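>>> sequence below, structure please.
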Amino acid sequence: MTSDKDLGMDRAITRRDFLNGVAIGVGGAIAGRALPEISWLAATGITQDAPGYYPPALTGMRGSHDGSFEVSHALRDGRFRPTGQSVVTGETYDLVVAGGGISGLSAAYFYRARVPSARILILDNHDDFGGHAKRNEFRPGGRLWIANGGTAGIESPFPYSKEAHELMAALGIDPVALSAEAGRAADRSVFQGLQAATFFDRETFGVDRLVVGTPGGGRGRGRGAAPGETWEAFLAKTPLSSEAQRDIARLETAAVDYMPDLSNDEKKDRLSRMSYKDFLLNVVKVHPDVIPFYQVRTHGLYGIGIDAVGALECWAYHYPGFEGMRLDPKATGRMSFTARGDATPKPAYNFHFP
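Purely as a prediction, here's the structure:
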């Protein structure tokens, strides 16, 4: 049986040691060169133990260092070999958390709540805690401006667990008050003069072109649509082929039941077993030139394209093609947690920055 000592539980690892020591050693072994953000910090003279070191105020490209994914995969596959010399310090921890994002910090919080005297070590490969929910700060003209460093809103708070609600309350987050504030911000015309646009890149569409006024805000039925703009008028300004323009207009405006012989549950089951790309090509029968227009639409939420995201997931997010299928507005077991939250009828999603 592996002992705590074998796992390194007896070794003291400070935040400085982890970021400036272990990370550099691993990154050098894996990537063969210094880590970009560590090099950037060194070049600017900013070190973690320097007076005034404050990650939210830093600029530049910061994030996971080169080699992070390779190390994770090596650990998964049993190929990782530590490169540093172990030092016995005699220190122990009651809990070691890998990752200082919301989940990791929550784990430490709830553990400390139950065991107030617990010693907890949180490891992270970034320069700040919070994970995707970290913050950025700017002081133009001496005035403090706070912006989200990643996470834009509180996603689907209504099906939250009892523990999640307890954490929000402990942090002083009031969803009802936040929703009201977001509504007031919208009433102040924060979005006045703004509208959605679609950028067509040269590598994919043969020309770099920004077309303003995407109907529906770019997701079929979102905010930011150009008043009175039709899909036909918008598409005529794009570099898309005539076949693609025709089928996109049909996809976005027609209400067709593409599975008329199936029940509601059978439709959802069928959709859960195909990608959105397959749905468009093989069920809706769009021209192949249509796919590049939608391919990256899911990148913001999933980090992958529609060739790897299920059609049922896209139905939950109101992507085009499902208007005429009369699917019951409720979640099924073959959906991700976030998609299940979006598919379940609930109050409007206002828990976000304006």
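>>> contacts and neighbour counts: CA atoms only from here.
Noted.
>>> okay, now the closest residue to E243 other than its chain neighbours: neighbour count?
Leaving aside its chain neighbours, E243 sits nearest to H287 (6.4 Å; criterion: CA to CA, 6 or more residues apart in numbering). Residues lying near H287 (other CA atoms under 10 Å) number 18.
>>> host element of K267?
According to DSSP states H and E, K267 maps onto helix 264-271.
>>> who does that helix touch, helix- and strand-wise?
Judged by 3 or more CA pairs under 8 Å, 6 or more residues apart in numbering; DSSP states H and E, the packing partners of helix 264-271 are helix 311-316.
>>> elements contacting the helix it packs on?
helix 264-271, helix 276-278, helix 337-343.
>>> let me see the residues that make contact with that helix.
Here helix 311-316 makes contact (CA atoms under 8 Å, 6 or more residues apart in numbering) with 268, 271-277, 279, 322, 335-336, 339-340, 342-343.
>>> among the helices and strands packed on helix 311-316, which comes closest to E91?
With CA to CA as the criterion, E91 lies closest to helix 337-343 of the helices and strands packed on helix 311-316, at 39.0 Å.
>>> the closest one: which residues count as buried?
339-343 (16 or more other CA atoms under 10 Å).
>>> and the closest residue to P36 other than its chain neighbours, what does it touch?
Closest residue in space to P36, ignoring its immediate chain neighbours: H65 at 6.6 Å, by CA to CA, 6+ apart. Shown in contact with H65 (CA under 8 Å, 6+ apart): 27, 35-37, 125-126.
>>> ok, the nearest residue to D94 once chain neighbours are set aside - contacts?
In space, and not counting its chain neighbours, D94 is closest to R119: 5.3 Å by CA to CA, 6+ apart. Neighbouring residues of R119 by CA under 8 Å, 6+ apart: 92-95.
>>> mind listing which of these are in strands?
Using DSSP state E, the subset of these located in strands is L95.
>>> in TSV: the contacts of R119, plus neighbour count and distance to N264.
Converted to TSV, the contacts of R119 look like this (neighbours: other CA atoms under 10 Å; distance: CA to CA, whole Å):
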residue	neighbour count	distance to N264
T92	17	55
Y93	14	52
D94	13	50
L95	16	47
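>>> to compare with the earlier structure, here is another sequence to fold:
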Amino acid sequence: MDVPMTRRDFFDGIAVSCVAGAGSAAPKLLDPPGPLTVRGDTSWALSVPHALRDGRFWAHAGPAVPTGESYDLVVVGAGRGGRGAAAEWLRRHPAASVLLLDNHETLDQHETLDEPGTWETAGFDAVMCDEESFGADTLVSIAAPGWIDRLPIARRARRDLRALHEDPPDWFPGTTAEGRLERLAGLTYSAFLREACGAHPDAERFCRTMPSAEWGYDARAFGAIDAWGTGYPGFAGLGLSRAEPSRYNSPTVRRHWHGRPPATAAPALDGRARTRTGSPVVSVSNGPASATVAYFDGHQVRTVEAGAVILACWSAVVPYLVPGLPAERRRALRQAARVPLLEATVRLRDPGAWRRLGVRSVRWTGAYWCATAFTPPDTVRMRATPCRSELGPAAGSVAGRRELLMTPYETLEHSVRGQLARLLGPAGFDPGGGIAAITIHRWGHALAPEYGRPWHAFYPDGPFPSEAARGPFGRIAIAGSDAEPAARGEAALKAALRAVEELAP
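Prediction:
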């Protein structure tokens, strides 16, 4: 009780209580002490945006105080897209004054999210058929011959999996190649396995988390057309050419068809742009001579003037920041529901148990953390995907994020320790004394939404909501990967370059 509260603490407490609902016990999700560190979309970073969303920020924030500062460009959001926009502006205008504002406390909080994932390129050499899916934990190395026979699933399910991997039949006889692609575009991968292949429920359950680590949702939301494009089992008998992607494949699958392009690093600013972290923007308004940008510094609202503003933040936040946007544009911006993700980095005191386990990376079939991988000499990486995939990518992300934001940090820590105990315990691991530190990056708004079948009937011909959402609005342009949209870092840079071009004098 002796710790002084900032105004943002007040917003945080109200936000959590409102999410929890009247009469329920809502934990205050402050960063915990000890070996656990939580970063990313913490309650501290989200308190002000949530207060804006709920319409209660301005009732408690107090009047805005001008700083007297003026910049040629102000960028809202200092992730890959925001830094890309600032770097491109400075390339065109080397003497320009640029300010980046971000709601997170440090810029490196973006790095885990911005860096391209390695789960899909490294692959998995083992699968944990876990208690959540099959009643008991059974670790199976899928690098060894005959691995399907060792799965703890029904005999018919093993037969079906063997057929999917080794000799799948033609599921759509008498159908043209285009017709087959159209059939795949209308199904999720889970529906393809169940309905087209007639696979045993255990076989579908075993395959369900195959896309989770890369896409943030499982096969109940992942399109069959992209499962075919990514090389998932079950499609070889269709006789489809792989010379080029289908027009129905998502932007990411099409972009990576002939091999993953090299990772594009976030541009370095070399100190030429000023950056203010822990400074969530709360208002951006056009004026006759400049735009006014208001941000919250933890105690009061402050304003700066800007010749131009690039919003490299979540599209869904923009309607709460910019007054006067047309109704159609506001609706389009709000459709961008980002996919939640969790990343955990665990430093082991003694990595011997992992080495004795004899595998490198493990996919879990139903546990909270869907992927676990060891990085020498002593680090374990884990990924969780809270999206409720049975509801689809958009509605599932909203529902999963709501549950994630109400999950106490200690529950996340216990889930990390518990799954490591289940995986490494048989090899002599102690989940209490064997862990030196845990860092969890919690991203309630992680991967940008990506258009694709079967969820978006307008894809690939359009018109696209992102096209209605973006474009200049006076001195303001909208960037961020939502505006493309695609779920990878290169999309954020593409959107940043487009926004700079739209505001180019």
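>>> who's in contact with the residue nearest to E243 of structure 1?
So H287 of structure 1 contacts 243-244, 247, 281 (CA under 8 Å, 6+ apart).
>>> apply 10 Å and report the result again.
241-248, 280-281 (CA atoms under 10 Å, 6 or more residues apart in numbering).
>>> and the closest residue to P393 of structure 2 other than its chain neighbours, what element?
Among residues not flanking P393 of structure 2 along the chain, A221 sits closest, at 5.9 Å (CA to CA, 6+ apart). A221 of structure 2 is part of no helix or strand, with elements assigned from DSSP H and E.
>>> neighbours of A136 of structure 2, just the number please.
A136 of structure 2: 12 neighbours (other CA under 10 Å).
>>> with adjacent residues omitted, what lies nearest to the aligned partner of it in structure 1?
Counting by TM-score structural alignment, A136 of structure 2 lines up with V207 in structure 1. Leaving aside its chain neighbours, V207 of structure 1 sits nearest to D201 (5.9 Å; criterion: CA to CA, 6+ apart).
>>> if I read this right, L271 of structure 1 contacts G310, doesn't it?
Yes - between L271 of structure 1 and G310 there is a contact under CA atoms under 10 Å: 7.1 Å.
>>> what sits in contact with each of these two?
278-279, 334.
>>> is A244 of structure 1 in contact with P288, as I believe?
Yes - when contacts are counted by CA under 10 Å, A244 of structure 1 is listed as touching P288 (7.6 Å).
>>> ok, those two, which is more surrounded?
For A244 of structure 1 versus P288, the count of surrounding residues by other CA under 10 Å is larger for A244: 20 against 13.
>>> so where does the more buried one fall, helix or strand?
Going by DSSP H and E, A244 of structure 1 is in helix 242-253.
>>> quick one: that helix aligns where in structure 2?
So helix 242-253 of structure 1 sits over residues 155-166 in structure 2, by TM-score structural alignment.
>>> list the buried ones in the matching stretch?
Neighbour count says stretch 155-166 of structure 2 has 157-158, 160-164 buried, by 16+ other CA under 10 Å.
>>> which residue in structure 2 aligns with T198 of structure 1?
So, by TM-score structural alignment, T198 of structure 1 is matched to V127.
>>> that match and L423 of structure 2, how far apart?
11 Å (CA to CA, to the nearest Å).
>>> okay, and the common contacts of those two?
138-139, 362, 372.
>>> pull up the aligned stretch in structure 1 for stretch 214-225 of structure 2.
Counting by TM-score structural alignment, stretch 214-225 of structure 2 corresponds to residues 301-312.
>>> check contacts around the residue nearest the centre of structure 1.
With distances taken as CA atoms, centre = their mean, the residue of structure 1 nearest its centroid is L301 (4.9 Å). Each residue near L301 of structure 1 by CA under 10 Å, 6+ apart is listed here: T338.
>>> map R81 of structure 1 across to structure 2 for me.
Per TM-score structural alignment, R81 of structure 1 is aligned with R56.
>>> shouldn't its match be in contact with F10?
No - with contacts counted by CA under 10 Å, R56 of structure 2 stays clear of F10, the gap being 11.4 Å.
>>> mind listing the shared neighbours of the two?
In contact with both R56 of structure 2 and F10: V48, using CA under 10 Å, 6+ apart.
>>> residue boundaries of the helices in the stretch 101-250 of structure 2?
Using DSSP state H, counting those that start in this stretch, the helices found in the stretch 101-250 of structure 2 span residues 111-114, 119-122, 131-134, 155-166, 177-185, 189-191, 201-207, 212-215, 224-230.
>>> distance to L404 of structure 2 added to the ones you listed, as a markdown table?
Shown next, in a markdown table, are these (distance: least, CA to CA, whole Å):
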| stretch | distance to L404 of structure 2 |
| --- | --- |
| helix 111-114 | 17 |
| helix 119-122 | 22 |
| helix 131-134 | 19 |
| helix 155-166 | 33 |
| helix 177-185 | 30 |
| helix 189-191 | 24 |
| helix 201-207 | 23 |
| helix 212-215 | 16 |
| helix 224-230 | 27 |
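>>> and of these, who's closest to R260 of structure 2?
Taking these one by one with CA to CA, helix 119-122 is closest: 8.7 Å.
>>> which strands and helices sit next to that closest one?
With contacts defined as 3 or more CA pairs under 10 Å, 6 or more residues apart in numbering; DSSP states H and E, the packing partners of helix 119-122 of structure 2 are helix 212-215, strand 361-364, strand 369-375, strand 379-384.
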